[in-house]
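Peer 1: just to be clear, the model below is a prediction. Sequence and coordinates:
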Amino acid sequence: MDCRPECRRNADTSSYKRRMDRQAPMPQLPVYIVDGCDHFRDSTAAMLTARGHAVQGFDSADAFLAQVAEPDGVLLLDVRLRGRSGLALQAMVAARPALTIVFASGGAEVTDALAAMKAGAMDFLVKPVSPRTLVRTVEQGLSRAAAAARVATARANRRAFESLSPAERTLVPLLARGMRSKVIAQRLSKAESTVKNQRVSVLRKMAARSCFDLASKMEDIAGLPPHGLAA
């Protein structure tokens, strides 16, 4: 797709990419670039890849929707796209708790920027965007998305814990401490076979691979505010 001049000015990021090669952080969540300008999309992807981020590029909203079912991370998109607009795409995915939306556009109206921010976008950048600003904004978005993902995971763990029976809940702190079934049975005055069966049930319901994993999940739950309070 032909690019606007401000997009082409964003394409020359090779020197910045070389400076960042030596200090690239490891990625945790992906970055999706939805932009009809090949120059902007490819150069931004190369720059973020040099920083250690996993990047996927798409030339339209429909291409993105066709390939990404449950997006988490950062969605960097233009307002003006072939077919479905960037604002329309935002409306479709904004409910994802661990997805941060950032707009980068050179031909948008003020009303577009206001609509994007009102709908929950983290930022609205005007092209041409300096490489440093682009990287900083995307990485701030990734930090926000990662924090939201941790909260969502902890809430899912809490729902799983609440699905346990009272007897199974009694076992959780003991299992999380690494106590063996025989020791737990003696402490709770239960048959060892009963404890073993309940242990299997607890790990299954909590989707825990081990007692160590169970302990980690309980730590996540402990970091959540009580029910009824904002996270």
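Peer 2: Thanks, I have it.
Peer 1: make it CA atoms for all contacts and neighbour counts henceforth
Peer 2: Noted.
Peer 1: now Phe103: which helix or strand?
Peer 2: strand 99-105 (DSSP states H and E).
Peer 1: list the buried residues for whichever helix or strand comes after that strand?
Peer 2: Using DSSP H and E, the helix or strand that follows strand 99-105 in sequence is helix 110-118. For helix 110-118, burial by neighbour count (16 or more other CA atoms under 10 Å) applies to 112-113, 116-117.
Peer 1: distance of the closest residue to Asp59 other than its chain neighbours from Ala121?
Peer 2: In this structure, Asp59 finds its nearest non-sequential neighbour in Gly36, 4.4 Å apart by CA to CA, 6 or more residues apart in numbering. Applying CA to CA, to the nearest Å, the value for Gly36 to Ala121 is 19 Å.
Peer 1: buried stuff in the strand or helix carrying Val138?
Peer 2: Assigned by DSSP H and E, Val138 belongs to helix 131-162. Within helix 131-162, the residues that qualify as buried by neighbour count (16+ other CA under 10 Å) are 131, 134-135, 137-139, 141-146, 148-149, 151, 154-155, 157-158, 161.
Peer 1: and the next element down the chain from that helix?
Peer 2: helix 166-176.
Peer 1: in terms of secondary structure, what does that following helix contact?
Peer 2: helix 192-205, helix 211-222 (3 or more CA pairs under 8 Å, 6 or more residues apart in numbering; DSSP states H and E).
Peer 1: and the angle from that helix to helix 192-205?
Peer 2: 90 degrees (axes from the mean of the first three to the mean of the last three CA atoms, to 10 degrees).
Peer 1: surely Leu142 meets Leu29?
Peer 2: Yes - at 6.7 Å, Leu142 counts as touching Leu29 under the criterion of CA atoms under 8 Å.
Peer 1: here's the one I want to compare it with:
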Amino acid sequence: MTHFIDTQSTVFGVDNDPIYRHVLRMILLSAGYATELFDRPEPLLSRVSPVSRGCVVTALDLPGFDGLELFRAARDQEIMLPFIFVSGKASVQQAVTAMKLGAVDFLTKPVEPKTLLATVDRALLLDAQTTSERAAAEAARARWRSLSAREQDICRFVVKDWLNKQIALELGVSEAAVQRQRANALKKLGVRATFELIRLLERTGEGGGGRQP
């Protein structure tokens, strides 16, 4: 079976059971994943950051600081790595809570290697997709910030299907000025069609802007 391998990604594992950590390491390394394992949550939180890539496989039952608390602490630090929870004695309520928090999956020990690796693949693919989307959104925001305030206003009107004549009247400028600034704005943003502009503004969070005629 071919696994999703990204050279920038690491599978981070947390479990206080040294035997299980060893088994987990062997399974992950056999599939070619870069792996870092910890015996408690605190070192993991010190190791990762908002720009870390990969996923976390964590035991739910950890002394003093359980897996759900680890998940919440990571999110509080804006660490958005996908989480996979593993437990040998979790309650149904704990499993439901983990999934509601956004876990990729909740697995029961002993976990079949094939099941674990398939779940890790899903988590890494999710992280890659999320990272790509965040990068695209940040690039869109950077291009949007490069526009002047007037160019931004014109773009907001354009996505509302305003004509150049309407925009000129609203802004108190000539239609030729609107045409020129509209062309400059689209060039800076790297778009040609209105639907491309709409998509870009949605990525920046500006999709709902603009005044009504």
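Peer 2: Sure, I can see it. Being a predicted model, the structure only gives us computed values, none of them experimental.
Peer 1: what about the helix holding Val138 of the first structure, how far off from the second structure?
Peer 2: Aligned to the second structure and superposed, helix 131-162 of the first structure gives a mean residue distance of 0.6 Å (mean CA distance after the TM-score superposition for the first structure).
Peer 1: residues in the second structure aligned with that helix?
Peer 2: Using TM-score structural alignment, helix 131-162 of the first structure lines up with residues 113-144 of the second structure.
Peer 1: just give me the match in the second structure for Leu48 of the first structure.
Peer 2: So, by TM-score structural alignment, Leu48 of the first structure is matched to Leu28.
Peer 1: nope, Gly106 of the first structure is what I meant
Peer 2: Using TM-score structural alignment, Gly106 of the first structure sits opposite Gly88 in the second structure.
Peer 1: so what's that match up against?
Peer 2: 108-110 (CA atoms under 8 Å, 6 or more residues apart in numbering).
Peer 1: before we move on, the earlier item: dump the helices and strands packed on helix 166-176 of the first structure to CSV, plus distance to Ala98 of the first structure and mean neighbour count.
Peer 2: Shown next, in CSV, are those (distance: least, CA to CA, whole Å; neighbours: other CA atoms under 10 Å):
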stretch, distance to Ala98 of the first structure, mean neighbour count
helix 192-205, 24, 16
helix 211-222, 16, 17
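Peer 1: which of these sits closest to Gly86 of the first structure?
Peer 2: Smallest distance to Gly86 of the first structure across those (CA to CA): 34.8 Å, for helix 211-222.
Peer 1: just to be sure, Val79 of the first structure is in a strand?
Peer 2: No - counting by DSSP: H, G, I helix; E, B strand; the rest coil, Val79 of the first structure falls outside a strand, being coil.
Peer 1: so what's the match of Leu48 of the first structure closest to, chain neighbours aside?
Peer 2: Thr35 (6.9 Å).
Peer 1: that older thread, how far is the helix holding Val138 of the first structure from where the chain is centred?
Peer 2: Put simply, helix 131-162 of the first structure sits 5 Å off its chain's centre (CA atoms, centre = their mean, to the nearest Å).
Peer 1: before we move on, what about stretch 79-98 of the second structure?
Peer 2: For stretch 79-98 of the second structure, the distance to the chain centre is 19 Å (CA atoms, centre = their mean).
Peer 1: swap in stretch 2-15 of the second structure?
Peer 2: So, by CA atoms, centre = their mean, the centroid of stretch 2-15 of the second structure is 16 Å from its chain's centroid.
Peer 1: got it, and stretch 71-79 of the first structure?
Peer 2: Worked out by CA atoms, centre = their mean, stretch 71-79 of the first structure lies 11 Å from the chain centre.
Peer 1: next, the distance between the ends of that stretch.
Peer 2: 18 Å.
Peer 1: what do you get for stretch 78-86 of the first structure?
Peer 2: 6 Å.
Peer 1: next, the buried residues of it.
Peer 2: 78-81, 85-86.
Peer 1: state the pair within those that is farthest apart.
Peer 2: Asp78 and Ser85 (8.1 Å).
Peer 1: leaving out chain neighbours, which residue sits closest to Arg141 of the second structure?
Peer 2: Thr204 (5.1 Å).
Peer 1: just checking, the one you found touches Ala140?
Peer 2: Yes - between Thr204 of the second structure and Ala140 a contact is recorded at 6.0 Å, counting by CA under 8 Å.
Peer 1: aligned partner of Asp62 of the first structure in the second structure?
Peer 2: Per TM-score structural alignment, Asp62 of the first structure is aligned with Glu42.
Peer 1: what about its match, how many neighbours?
Peer 2: By other CA atoms under 10 Å, 13 other residues sit near Glu42 of the second structure.
Peer 1: that one belongs to a helix?
Peer 2: Yes - Glu42 of the second structure: assigned to a helix according to three-state DSSP.
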